[in-house]
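Q: Give me the fold of what follows.
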Amino acid sequence: MHFDLPDLRLFIHIAESPSLTQGARKAFLSPAAASARIKALESQLGSRLLYRDSRGVELTPAGQRLLQHARLIMRQVDYLKSEFTEYGTDAAGHIRIFANTTAVTEFLPEVLAGFLAERPGVTVDLQERLSRDIVRGVLDGAADLGIIAGPVQAPGLQVLHFSTDRLVLAVPLGHALAQRQSVSFNDTLAYQHIGLHEGSTLLSFLREQVEKLGGNLALRIQVSSFEAICRMIEGGVGIGIIPESAARRHSRTMQLAILQLDEAWAVRERSMLVRELDALPGSVRALIDRLKQGV
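A: Next comes the predicted model:
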């Protein structure tokens, strides 16, 4: 059985696109040529890979399996190219990162700014994902590196701890809770919260904790960043649960009271997820080393 790398890359483009036409465009092929290549691939494998209708394409179970293997193969090809680039082992390459909300909005921009400034030949694709999607993405080879907070269930992956943060409650000065040193999560549910946008890892995590308590998280407004949450809190709109690192930073310029949460889950271990550290290209290993130096 023989596979052409361009056909595997085409299949990935189509699988990650809403339609065959858009996938073909990413591969710089006409829809007819792309369709012919996919049919030839299906014939070679003896399995149907795509369901096609007026709404676009959907992967069959066989297509899902091929996508997993195709991603891994193409990532290894990319790794091979980066290892032999003229720039050196860690000065060039492309890194795809799946990370949680805190990583994407808080510490990674600063870390990546310095890292990329030193390595003009490196490019990065940073995507915010839910925890389960981060794990799955690294397992499937869709991402080189995953960054996650809290307990990790990731069989088959290497888990590299690199820092610790804590979730805290931020309230406006003068709030009924402002004079307390700590508070339980259940006690906060009596007040209106400021939350992150739908799909953020922190909001999803807090909703899981609410569900365990059988309570209700009253969201007055949802915003896109921790800074926006703090501005809403300072304005008296509501209260919010955010990472302590963000709360301390914004409290230097905003009128906020910060309370500890009396919950074991408030302490959040940050970890990096990889399939096999020694098999990663130099640029990814260099970024991992940078994160291990401290955030």
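Q: hey, let's count contacts and neighbours off CA atoms from now on
A: Noted.
Q: residue ranges for the helices of this protein, please.
A: 5-15, 20-26, 31-45, 61-83, 101-102, 108-118, 131-140, 185-188, 201-213, 226-234, 244-251, 282-292 (DSSP state H).
Q: just these: most buried one?
A: Ranked by mean neighbour count, those are led by helix 101-102 with a mean of 25 (mean count of other Cα atoms under 10 Å).
Q: thinking again about what came up before, for the helices of the chain, give me CSV that also has distance to Gly150.
A: Conversion of these to CSV gives the following (distance: least, Cα to Cα, whole Å):
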stretch, distance to Gly150
helix 5-15, 31
helix 20-26, 36
helix 31-45, 41
helix 61-83, 26
helix 101-102, 12
helix 108-118, 17
helix 131-140, 9
helix 185-188, 17
helix 201-213, 10
helix 226-234, 18
helix 244-251, 14
helix 282-292, 17
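Q: one more to put side by side:
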Amino acid sequence: MTVPSFDPVTARLVLALARDGSIARTAQTERIAPSAVSRRIAELEGRLGVVLFDRSAQGVRLTTAGNAYAETARIILQQIEDLDVLMSGFSAGRAGRLRLACTSSALSGLLPERLALFAQTYPGVTLDIREMYGTAALSALSDAEVDLAVLTDNHDFSPYEVLPVSSDDVWVIAAPDHPLAPRLAGGRPIPFADVVGHEMVGFHHSGALDRLLSDAAARAGQSMGERVNVETMSSLVRMVEAGFGIGFLRGTGLHLLGGTDVLGAPLAEDWARRSMVVAMRKMPFRSHAVTNFLGLLRDTPAPGADAKVSKRRI
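A: Model prediction:
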């Protein structure tokens, strides 16, 4: 029996499809046609003589054989990427690429300014930035699809090395005529128990912040009184400003309150004190692009949320 040759492109599609659970979603993230995803997977299954995915109306899921293929493919792709990095180390040039998976919170904070500074300092480095949820960002990191993942610290980082970037505490915000407004006006930390009973504007179901708040409410024996749900932080601020309820923002998103009358204060609990971090695979060597970017992050620390908002309207 002839063993099929390893195809890195198709292997990455298998890992992306396993992560996304949907051909349509993978086609969107990988920027190819859904039919091309289906065709490549079917061709690979034909060459291997096994079924890699169970298909259903709810999406796709790896079979036992698919799990075995994915685990081995992940190791091979990591080795390929490590070889590329090792070879790039023999070049002293300033060219290269930097691939990042970032959450929306990261891209709404000070990361864009740091990336702009990096691009200005190293114009020969190509930036490839992907916006995705935290769990997907770590999966892309494990699959060697990206060099770094930028996300909040409420994940399991034991397989990775982590560099703290900035404070990213959870804040509650409300319109100036909201019953909570007098409490928020001082900017002092407020207990979660004092805000959980109010109607809120929801953001990103299944996102890290949504899970964090839902878990906290469950521990308190309550549920979040969600009135409407939006997909972007800027929309959340506008709906809060219009009086649809309170909202929750990470510290990296507080700049969105500029020019509004919206009031805000950080939550008082320890679980609400978060940090934005950069995660990377544990490697004996790194590319010049990654090393230089990490050095830039270390040299330009971001102020914490408490440095952005004082005892005043935001």
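Q: To Leu261 of the first structure, which of the helices of the first structure lies closest?
A: Of all these, helix 185-188 sits nearest to Leu261 of the first structure, with 6.5 Å by Cα to Cα.
Q: okay, that closest one sits on what stretch of the second structure?
A: Alignment of helix 185-188 of the first structure against the second structure: residues 192-195, by TM-score structural alignment.
Q: which residues touch the corresponding residue of the first structure for Val290 of the second structure?
A: Residue pairing (TM-score structural alignment): Val290 of the second structure is matched to Val284 of the first structure. Residues in contact with Val284 of the first structure (Cα atoms under 8 Å, 6 or more residues apart in numbering) are Asp90, Ile95, Asp144, Leu145.
Q: Likewise for Gly63 of the first structure?
A: Taking Cα under 8 Å, 6+ apart as the contact definition, Gly63 of the first structure lies against Arg48, Leu49, Leu50.
Q: Just want the most central residue of the second structure.
A: Thr103 (2.6 Å; Cα atoms, centre = their mean).
Q: Most neighbours out of the contacts of Gly63 of the first structure, which is it?
A: When neighbours are counted by other Cα atoms under 10 Å, Leu49 leads these with 25 neighbours.
Q: what separates the corresponding residue of the second structure for Gln209 of the first structure from Val50 of the second structure, distance-wise?
A: Correspondence of Gln209 of the first structure to the second structure, assessed by TM-score structural alignment: Ala216. As judged by Cα to Cα, to the nearest Å, Ala216 of the second structure and Val50 of the second structure stand 44 Å apart.
Q: do His255 of the second structure as well
A: Between His255 of the second structure and Val50 of the second structure the computed distance is 52 Å (Cα to Cα).
Q: next one: Met132 of the second structure
A: Counting by Cα to Cα - Met132 of the second structure and Val50 of the second structure are separated by 31 Å.
Q: what does Leu296 of the second structure give?
A: Taking Cα to Cα, one finds Leu296 of the second structure at 47 Å from Val50 of the second structure.
Q: cool, and Val240 of the second structure?
A: Going from Val240 of the second structure to Val50 of the second structure by Cα to Cα gives 52 Å.
Q: Ok, Thr2 of the second structure next?
A: According to Cα to Cα, Thr2 of the second structure and Val50 of the second structure sit 14 Å apart.
Q: list the contacts for the nearest residue to Arg75 of the first structure once chain neighbours are set aside?
A: Excluding the flanking residues, the one nearest Arg75 of the first structure by Cα to Cα, 6 or more residues apart in numbering is Gly141, at 6.8 Å. Counting by Cα under 8 Å, 6+ apart, Gly141 of the first structure makes contact with Gln68, Arg71, Leu72, Arg75.
Q: Likewise for Val165 of the second structure?
A: Residues near Val165 of the second structure by Cα under 8 Å, 6+ apart: Ser275, Met276, Val277, Val278, Leu297, Arg298, Pro301, Ala302.
Q: Going through the residues you listed, which ones are buried?
A: Buried members of these, scored by 16 or more other Cα atoms under 10 Å, are Ser275, Met276, Val277, Val278, Leu297, Ala302.
Q: Whatever residue of the first structure lines up with the second one: what's it in contact with?
A: With TM-score structural alignment as the criterion, the equivalent of Met276 of the second structure in the first structure is Arg270. Neighbour list for Arg270 of the first structure: Ile147, Ile148, Ala149, Gly150, His161, Phe162, Ser163, Thr164, Asp165 [criterion: Cα under 8 Å, 6+ apart].
Q: What does the fifth one correspond to in the second structure?
A: So the one you mean is His161 of the first structure. Using TM-score structural alignment, His161 of the first structure sits opposite Pro164 in the second structure.
Q: And the fourth one, by the same measure?
A: Following TM-score structural alignment, the counterpart assigned to Gly150 of the first structure within the second structure is Asp153.
Q: I'd assumed Val278 was in contact with its match.
A: No. With contact defined as Cα atoms under 8 Å, Asp153 of the second structure does not count as touching Val278 (9.0 Å).
Q: What is the neighbour count of Asp153 of the second structure?
A: When neighbours are counted by other Cα under 10 Å, Asp153 of the second structure comes out with 19.
Q: So the nearest residue to it once chain neighbours are set aside versus Val9 of the second structure, what's the distance?
A: Setting aside the residues directly before and after it, Asp153 of the second structure is nearest to Ser275 in space (Cα to Cα, 6+ apart), at 5.6 Å. Remark: distance between Ser275 of the second structure and Val9 of the second structure (Cα to Cα) = 34 Å.
Q: Which positions in the top strand by length along the first structure come out as buried?
A: In the first structure, taking DSSP state E as the definition, the longest strand is strand 158-172. For strand 158-172 of the first structure, burial by neighbour count (16+ other Cα under 10 Å) applies to Val159, His161, Phe162, Ser163, Asp165, Arg166, Leu167, Val168, Leu169, Ala170, Val171, Pro172.
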